[in-house]
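Q: Using only what follows, build the 3D model:
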Amino acid sequence: MTGATSGFGANAAERLAASGHKLTIGARRPAAVDAAWGAEALPLDLDDFASVDRFAEAVAKGPAIEALVLNAGLQTSKLEVGAEGFERTFAVNQLAHFRLLHRLLPHLATGARVILTGSGTHDPEEKTPVTPPAHANAGWLAYPDRDPTLPKTDRAQAFRAYSSSKLANIMTARELARRRPDLAAMSFDPGYVPWTGLARSSGKIVSSLVSLILPLTMKRDRKSTVAQSGEYLAALAAAPAHAAAQGDYWSVRNPALVRIEPSALARDDAACAKLWEDCAGLMGFKP
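A: Just a heads-up that it's a prediction; the model follows:
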């Protein structure tokens, strides 16, 4: 599991541990993982693909994986070039998780669940305050200077980088379901959860403003809490009701978790396949 040291990810991890599940958690700071959970905490820096590979190698030495929860994410205040040379938000939120998924696919148990955390911001029809995606072109998202549709302002560019990375997560889950019907692949929209640390890379002032102002502009049924979204993520990872997922998109519609259709672009099978192939190409993998 990634993204389990704070926010609803930590809440989900605590619930899974309390239910008796053996957890392996990747974290930049393994000491941040609550020792009371009895989880195995391993170093994982999603900014560093070599770290991703080392984490995957360590996990692969253990038993077959029953559920792979790819929950970590970041949002910045302006576009940044990450350590691997790609735009950082796309690199961390999509490419690093795609790389980890690719490395661990041979080690997933039959019927294993794969959950990627997306966001309602991926869908222009949701009309969130976050600039929505304009496309799912992995090359342009990895190298925004090549993107002729790039917004003009730093804020719009950063917001769109985030929403586009979440679109990519959802499309990856759908394409995985097509390629591996023996797995239960799905994506999860946790709703808007204030004070989760998502915007930590934006600095304290911007992060605080995001947590204070965005809730005022979001639809009421799109808001959630750490406990609520944590409960739902844990259910997707372990509850029998979700054992047969095939690319499903689950979204918090307060107070319920409901299966809905993602955006039109996310439902485009050809676009999903192309995104997968292009991400594989960026990683140097065979699609």
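
Q: From here on, just use CA atoms for contacts and neighbour counts.
A: Will do.

Q: buried ones in stretch 245-259?
A: Ala245, Gln246, Gly247, Asp248, Tyr249, Trp250, Ser251, Val252, Arg253, Asn254, Leu257 (16 or more other CA atoms under 10 Å).

Q: I have a second one here; can you model it like the first so I can compare?
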Amino acid sequence: MTNSQWNAADLPEMKGRTVVVTGANSGLGLVTARELARAGARVILAVRDTARGEQAARRIEGDTEVRELDLADLASIRRFADGWSGDIDVLVNNAGIMMVPFGTTADGFERQLGTNHFGHFALTNLLLPHITDRVVTVSSQAHRRGTIDLTDLDWQRRRYNPAAAYSQSKLANLLFTLELQRRLDAVRDSRRSLAAHPGWAATNLQSHSAQPVLDFAMRLGNKAIAQEPEMGALPTLFAVSQDLPGASYVGPDGFYEYRGHPTLVGRSAAASDLEVAAELWKVSESRTGVSLRV
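A: Prediction:
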């Protein structure tokens, strides 16, 4: 499926629909929230810093609400879910951190996997009783370089590599998407689990490595290769709004998927491994204490 001309102006009317977007105060999340609100959706900006979230909401025309959510803290995730009432048409698992120095979350998870995967895993499963349509999880091309070590997810035995840890977390996102869809299909649930990636989008995500040379190189890449956040958000918006099969993966259609308009794209063999996806799910349930509720 190629949609070389599809853009945010092609979003269908979304009045009456509620969408939760994590990490919606900046970058791709802000663009996603802005365009969905423009199309008429009620958009919940689920953010760690509510002051920044309120600043972002003031830049958005439409129906918005800011709620506190720290994906690096299971207690915060539970508070968010416990405080929710009513339906959610779409959950967009957008928030993430990239190639940061080693650290751990409030619950002892390696910080990138804890935020990018475990946090969204817990959030999705806790909110699933409210979700009526679909879950869209934002991954990355970096998943292709990722490997999942189920025996050392927190890098206790391996020498920590920020890029490898990020790739592991993005591979985990796709395996989560795959296994969630499999579990929904198993009970003939019509809801869908989808994934998207932005290509290379120029955001502040690339500036937190604490390695000056790497940060400089990524800034150069942002100028030479990257597309604007408005383009990078299109695959997510496409996955949110279009009639796609479950487990679909959407990304840019040009220049090695770095740039372009949204289309269905492929995933690595590792990201298609049903056995590893099932094992990661079991580990995630054990680590977070959260199980699927359908």
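
Q: Helices along the stretch 101-250 of structure 2, start to end?
A: Along the stretch 101-250 of structure 2, the stretches classed as helices by DSSP state H, counting those that start in this stretch are 111-113, 120-127, 162-186, 212-224, 229-232, 234-241.

Q: could you give me the residues in structure 1 that the fifth one aligns onto?
A: Yep, that's helix 229-232 of structure 2 we're talking about. Counting by TM-score structural alignment, helix 229-232 of structure 2 pairs with residues 226-229 of structure 1.

Q: quick one: contacts of the matching stretch?
A: Stretch 226-229 of structure 1 is contacted from outside by Gly7, Phe8, Asn11, Ala12, Pro190, Gly191, Val193, Thr196, Val252, using CA atoms under 8 Å, 6 or more residues apart in numbering.

Q: Repeat the analysis, applying 7 Å as the threshold.
A: Applying CA atoms under 7 Å, 6 or more residues apart in numbering, the set of residues contacting stretch 226-229 of structure 1 from outside is Gly7, Phe8, Asn11, Pro190, Val193.

Q: ok, which stretches of structure 1 are strands?
A: Here structure 1 has its strands, by DSSP state E, at 24-27, 40-43, 65-70, 108-117, 184-189, 246-253, 256-260.

Q: Among the buried residues of stretch 245-259 of structure 1, which one sits closest to Ala273 of structure 1?
A: Ranked by distance to Ala273 of structure 1 (CA to CA), the buried residues of stretch 245-259 of structure 1 are led by Gly247 at 13.0 Å.

Q: Now the two most distant members of the buried residues of stretch 245-259 of structure 1.
A: Of all pairs in the buried residues of stretch 245-259 of structure 1, the most separated under CA to CA is Gln246 and Asn254 at 23.4 Å.

Q: Show the buried residues in the contacts of stretch 226-229 of structure 1.
A: Judged by 16+ other CA under 10 Å, buried ones among the contacts of stretch 226-229 of structure 1: Gly7, Phe8, Asn11, Pro190, Val193.

Q: Which residue in structure 2 aligns with the last one?
A: When you say that, I think you mean Val193 of structure 1. When structure 2 is aligned by TM-score structural alignment, the residue opposite Val193 of structure 1 is Ala201.

Q: Identify the residues contacting Ser169 of structure 2.
A: Gln112, Leu113, Asn116, His117.

Q: So which of the helices of the stretch 101-250 of structure 2 has the densest surroundings on average?
A: By mean neighbour count, with neighbours taken as mean count of other CA atoms under 10 Å, helix 111-113 ranks first of the helices of the stretch 101-250 of structure 2 at a mean of 28.

Q: between the helices of the stretch 101-250 of structure 2, which gets nearest to Gly23 of structure 2?
A: Closest approach to Gly23 of structure 2 among those (CA to CA): helix 120-127, 11.2 Å.

Q: for that closest one, packing partners?
A: Here helix 120-127 of structure 2 touches helix 74-82, going by 3 or more CA pairs under 7 Å, 6 or more residues apart in numbering; DSSP states H and E.

Q: I'd like to know which elements the helix it packs on is packed against.
A: Using 3+ CA pairs under 7 Å, 6+ apart: helix 74-82 of structure 2 touches helix 120-127.

Q: From Asp253 of structure 2, how far off is the nearest residue to Pro235 of structure 2 once chain neighbours are set aside?
A: Closest residue to Pro235 of structure 2 apart from its sequence neighbours, by CA to CA, 6 or more residues apart in numbering: Pro262 at 4.8 Å. As for Pro262 of structure 2, its distance to Asp253 of structure 2 is 6 Å (criterion: CA to CA, to the nearest Å).
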